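*Asks:* quick one: sequence plus predicted model below, questions after.
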Amino acid sequence: MLFPAFFRTLIGSEVVVELKSGVKLQGTLQACDDYLNLRMTDVSSAGRDAQPYLQGLQSCFVRYLRTLAS
C-alpha cells in the first residue's frame, strides 16, 4: 500500500487533483483512505477548465473509481 502511505504524508498540504472530466480542483488535503478517496477543504477550481458551479465549493470528497479492463 505504497500510494495511500504517500498521500497521507500530504495531509495538511495544498494539492491539485485532476478529475476524469479534466476539471482540476485545488485545495487542502484533509484525509485519504486505503482506497485513495480524498477529502479536501478550501477548494477552488484551478485552470481554464473552471466550471461556474464549482465556484462556491468549500469542501469536497473525491472518490477514486478504478475501472477494470475486460
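*Replies:* Structure received.

*Asks:* every contact and neighbour count from this point should use C-alpha atoms.
*Replies:* OK.

*Asks:* can you give me the strands in the chain?
*Replies:* 14-18, 24-32, 38-46, 59-62 (DSSP state E).

*Asks:* now render those as CSV, adding mean neighbour count.
*Replies:* Formatted as CSV, the strands of the chain follow (neighbours: other CA atoms under 10 Å):
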stretch, mean neighbour count
strand 14-18, 15
strand 24-32, 21
strand 38-46, 19
strand 59-62, 15
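
*Asks:* this is the other structure I want to compare:
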Amino acid sequence: MLMFSFFKTLAEQVVTIELKNDLCVTGTLKSVDQFLNIRLDNIHVEDPERHPHMLAVKNVFIRGSVVRYVRMASRNVDTTLLEDATRREAHNGK
C-alpha cells in the first residue's frame, strides 16, 4: 500500500517507465491504481527507431506487472512523507 500512496503523490508529474521488454516511455502520470497499473498522457519513447509503432501513440495504460523501473525527478519526491509512511508501515507490521 505504501507504493500506491507514494505514486498517487506524483500525479501530473513527468515520469519515465521502463518496461520489462526494454521499452522506455516518458509522459505525464495521470493515474495509478492499487495494482500499480499506470496511465500516462503525452508520451514519447526513448528509442523511436527501435519502436516505430509507438510514434503515433499519445496515451498509454501500462499494466503494473510489466514495469521494471519508474524514474522521476528527485525534486518531485516528498522524502519526509515517504520516510513517515515507511516508519508507520514497519511499526504496523510488527
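*Replies:* Here it is on my side, so go on. From a predicted model like this one, the values you see are computed outputs, not experimental measurements.

*Asks:* picking that back up, of all the strands of structure 1, which one is nearest Tyr53 of structure 1?
*Replies:* strand 38-46 (9.6 Å; CA to CA).

*Asks:* returning to what we had before: let me have the strands of structure 1 in JSON lines, extended by distance to Ala5 of structure 1.
*Replies:* Shown next, in JSON lines, are the strands of structure 1 (distance: least, CA to CA, whole Å):
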{"stretch": "strand 14-18", "distance to Ala5 of structure 1": "16"}
{"stretch": "strand 24-32", "distance to Ala5 of structure 1": "9"}
{"stretch": "strand 38-46", "distance to Ala5 of structure 1": "13"}
{"stretch": "strand 59-62", "distance to Ala5 of structure 1": "17"}
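
*Asks:* nearest to Phe6 of structure 1, out of the ones you listed?
*Replies:* That would be strand 24-32 among the strands of structure 1, by CA to CA, at 9.8 Å.

*Asks:* which residues of structure 2 does the closest one align to?
*Replies:* Strand 24-32 of structure 1 lines up with residues 24-32 of structure 2 when matched by TM-score structural alignment.

*Asks:* how close does that stretch sit to structure 1?
*Replies:* Superposing on structure 1 and averaging over aligned pairs (mean CA distance after the TM-score superposition for structure 1), stretch 24-32 of structure 2 comes out at 0.3 Å.

*Asks:* quick one, which of the strands of structure 1 is nearest to Phe3 of structure 1?
*Replies:* Phe3 of structure 1 lies closest to strand 24-32 among those, at 10.1 Å (CA to CA).
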